[in-house]
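> my questions concern the predicted model and sequence given below.
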Amino acid sequence: MKYSFNEETLTYTKIERNYKKILKKISYFFLFSLLLSIITLLFFSSYIQTPKQYFLEQKNVNLIKNFKEINQKLDGSSNVLSAIQKRDDDCYRVYSEVNPIPPTVRQAGFGGTNRYEKLEGYENSDILIETAKKSDEILNQIYIQSKSFDEVYSIIKRKEKRFECVPAIQPISYRQLRRISAAYGMRSHPIFKTKRMHYGIDFAAPTGSDIHSPGDGKIILVKKARRGYGNEVIIDHGFGYKTVYAHLYKIHVKIGQKVKRGEIIAEVGSTGLSTGPHLHYEVRFHNKPLNPAKFFVNDLTNEEYDRVCSVH
C-alpha cells in the first residue's frame, strides 16, 4: 500500500492501484520484448549459420574447387590433344599423302538448341557451363582425331601391301644373269629384221636358271605355246600392276596360285620366237607397258638378293 503527501492540506492520501493499467503495461512490455527478440533473431540469423547450412556451404565450396581443378586438367588435355593433332597433320597425314584436317573441322562445335540450358539459373552456372563445353569440345576433337588415325592406318596398311606387291626386284639373280640382251624401246627384231617396239627387257641366262617373282601377286595366266612368247606366265600384283614372263623352259606355278616376292615361278628357256635362252620380262600398269628397268632395286648385293628371295 502506498500514500502520497498533499502539500496543500498537509495530509497523506492513500494511493489506489489500477491493476488494469499495470497489466496493460506489462503486456506492452512483453509484446515489445517479443518483437525485439524476433527482429534480433532475424537479423543475426543471416550471419549465424546452422550446422546444415555450414555443411552445405562447405560442400559447395569443395565442388567449385573440384570444378576449377577439372577445368585445369581439361586445359592440359586440350594442349596435349593439340600437339597430337599437329603431329598428325605435319607427319602422319603427310607420309600417307592425304591433306591435313582443316581447323574448322577439328574445332567444330555443336549446332542446334542450347545444349547447356539445364545448367542455367544456378549460383555457379558459369563454371558448370564452361566445364561442360570444354568437355564436349575435347570429346568431339578426340572423335575426329580417332577417325583421322583410322584413315591414316588404313592408308599405311594399304601402302605396306602395295610395297610388297609392286615389282621391285629383277626376276633373275645376278649370279645367273649373263647380260641384258635387249633393253626396253625401239629395236631391230632379231628374227624379222624390222624396227619394232620392244615392250620389255631380255635377260640372257643359262637354260633352267630360276625366275623369281618380283613382288607378291596372283598367277592369272599359264600358257604353253611353240610360237610368239612360247611358254608364258602372267602375274597380277594388284594396284594396277602386272608382270609378263616369256620363252620359259619349265613352269612351276598354276593359274590362281598366290606367290610371294622372290618365289621361284619358272625357269629360263628358249621357247617360241627366240634365238637363245633368255627371259623376256614386261611390267604393265593398267595394261600399259612400262620400262621394267625403272622398277629394279639395283643396289642389292648378291647376298641381299638371295635374302629377299628366301623370305617367302
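Perfect, thanks for sending it. Numbering: from 1, shown residues only.
> switch to C-alpha atoms for all contacts and neighbour counts from now on
Will do.
> going on from the lengthiest helix in the chain, what's the next piece of helix or strand?
Looking across the chain with DSSP state H, the single longest helix is helix 125-165. Proceeding N to C from helix 125-165, the next assigned helix or strand is strand 179-182, under DSSP states H and E.
> next, the one to line up against it:
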Amino acid sequence: TRTVSPDEDALKRIRREVAMVREARRRNDPRADYTSGWRWPVTGRITGVYGSQRVLNGEPRRPHYGVDIAAPRGATVVAPADGVVSLVHDDMYYSGGTLLIDHGQGVSSAFLHLSRITVKEGERVRRGDPIAEVGASGRATGPHLDWRMNWFDRRVDPTLLVPPMPGG
C-alpha cells in the first residue's frame, strides 16, 4: 500500500519527479528523428495494453498510458527510433529506473521500471542502439518494460507506430 497511498514526504518527491518528466517532454527540437522508423524496444509477451483501467487495492486508478512488455530482468532495451536522451533517473517513486528519449518536434518515448540505464542525458541514439535493461523497479510486480509515448503533453499509444510484435 506504500505506493498506492503515499505519505506527504513521498507526495513531495512524486511532485518533483513529475515536474522533471514534464520539463523533459516540453522540448521542441526541430529534429525529425521519429522519421527513422519504429521498432519494439524489447520483445516479449504484452501484459498491459494502452488505456486499460487499473485497479489497485480494489480502487479504480488512472488508466494505463503505456504498453507493458514482459521480459527477463536484465534483457536489453533498445531505442525504438532515433533521438536524444532527455532524462535519466535511476529511481523514481512510481516508475523506478526511468529514461526518456526526445525524437524531435515534441515526440518522446519513456521507458519505465528499468534495472539499469546505459546511456546519459544529451546522448544521441539510433534506432536499435542498446539504452537500458529491463527491471522491476518502482511500482512493479515483476520484470517488464513499460513503454510510453507522448507528443508534448498528449499521450500516444506506442503500438500504433510499430509493426506486430516479432514472434507473434
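Thanks, I have it. Because the structure is a prediction, the values reported are computed rather than measured.
> for structure 2, just list every one of the strands.
Secondary structure of structure 2 (DSSP state E): strands at 46-48, 55-56, 59-60, 66-70, 76-78, 83-92, 96-104, 107-114, 116-117, 124-125, 130-133, 144-151, 154-156.
> nearest to Ile14 of structure 2 among the ones you listed would be which one?
strand 83-92 (7.7 Å; CA to CA).
> quick check: chain neighbours aside, which residue is closest to the aligned partner of Val88 of structure 2 in structure 1?
Using TM-score structural alignment, the partner of Val88 of structure 2 in structure 1 is Val222. Closest residue to Val222 of structure 1 apart from its sequence neighbours, by CA to CA, 6 or more residues apart in numbering: Val233 at 4.7 Å.
> for Asp129 of structure 2, grab the count of nearby residues.
Asp129 of structure 2: 17 surrounding residues under other CA atoms under 10 Å.
> for it, what are its contacts?
78-79 (CA atoms under 8 Å, 6 or more residues apart in numbering).
> still on that earlier bit, dump the strands of structure 2 to a markdown table, plus mean neighbour count and distance to Lys12 of structure 2.
Output for the strands of structure 2, formatted as a markdown table (neighbours: other CA atoms under 10 Å; distance: least, CA to CA, whole Å):
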| stretch | mean neighbour count | distance to Lys12 of structure 2 |
| --- | --- | --- |
| strand 46-48 | 15 | 28 |
| strand 55-56 | 12 | 21 |
| strand 59-60 | 9 | 22 |
| strand 66-70 | 23 | 24 |
| strand 76-78 | 21 | 30 |
| strand 83-92 | 21 | 12 |
| strand 96-104 | 26 | 16 |
| strand 107-114 | 27 | 20 |
| strand 116-117 | 21 | 25 |
| strand 124-125 | 19 | 32 |
| strand 130-133 | 22 | 27 |
| strand 144-151 | 25 | 23 |
| strand 154-156 | 15 | 24 |
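> just put these in CSV and tack on distance to Val162 of structure 2.
As requested, the strands of structure 2 are arranged in CSV below (distance: least, CA to CA, whole Å):
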stretch, distance to Val162 of structure 2
strand 46-48, 14
strand 55-56, 28
strand 59-60, 29
strand 66-70, 12
strand 76-78, 14
strand 83-92, 16
strand 96-104, 15
strand 107-114, 13
strand 116-117, 23
strand 124-125, 18
strand 130-133, 18
strand 144-151, 12
strand 154-156, 12
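> please name the nearest non-neighbouring residue to the aligned partner of Arg127 of structure 2 in structure 1.
Using TM-score structural alignment, the equivalent of Arg127 of structure 2 in structure 1 is Arg261. For Arg261 of structure 1, ignoring the flanking residues on the chain, the nearest one in space by CA to CA, 6+ apart is Gly215 at 4.0 Å.
> so that neighbour touches Cys165, yeah?
Yes. Counting by CA atoms under 8 Å, Gly215 of structure 1 does reach Cys165; the two are 4.5 Å apart.
> overlap of the contact sets of these two?
Joint contacts of Gly215 of structure 1 and Cys165 (CA under 8 Å, 6+ apart) are 237, 261.
> more neighbours: those two, which one.
Gly215 (27 against 24).
> does Phe67 of structure 1 touch Ile127 like I think?
Yes. Using CA under 8 Å, Phe67 of structure 1 is in contact with Ile127, at 7.2 Å.
> which ones are touching the match of Val88 of structure 2?
231-234, 251, 253-255.
> before we move on, what about His189 of structure 1?
Residues near His189 of structure 1 by CA under 8 Å, 6+ apart: 195-196.
> mind running it again at 10 Å?
By CA atoms under 10 Å, 6 or more residues apart in numbering, the contact set of His189 of structure 1 is 195-198.
> could you do Val162 of structure 2 as well?
Val162 of structure 2 touches 37-41, 80, counting by CA under 10 Å, 6+ apart.
> next up, the contacts around Gly58 of structure 2.
Residues near Gly58 of structure 2 by CA under 10 Å, 6+ apart: none.
> what about it, distance to Gly66 of structure 2?
Gly58 of structure 2 sits 21 Å away from Gly66 of structure 2, going by CA to CA, to the nearest Å.
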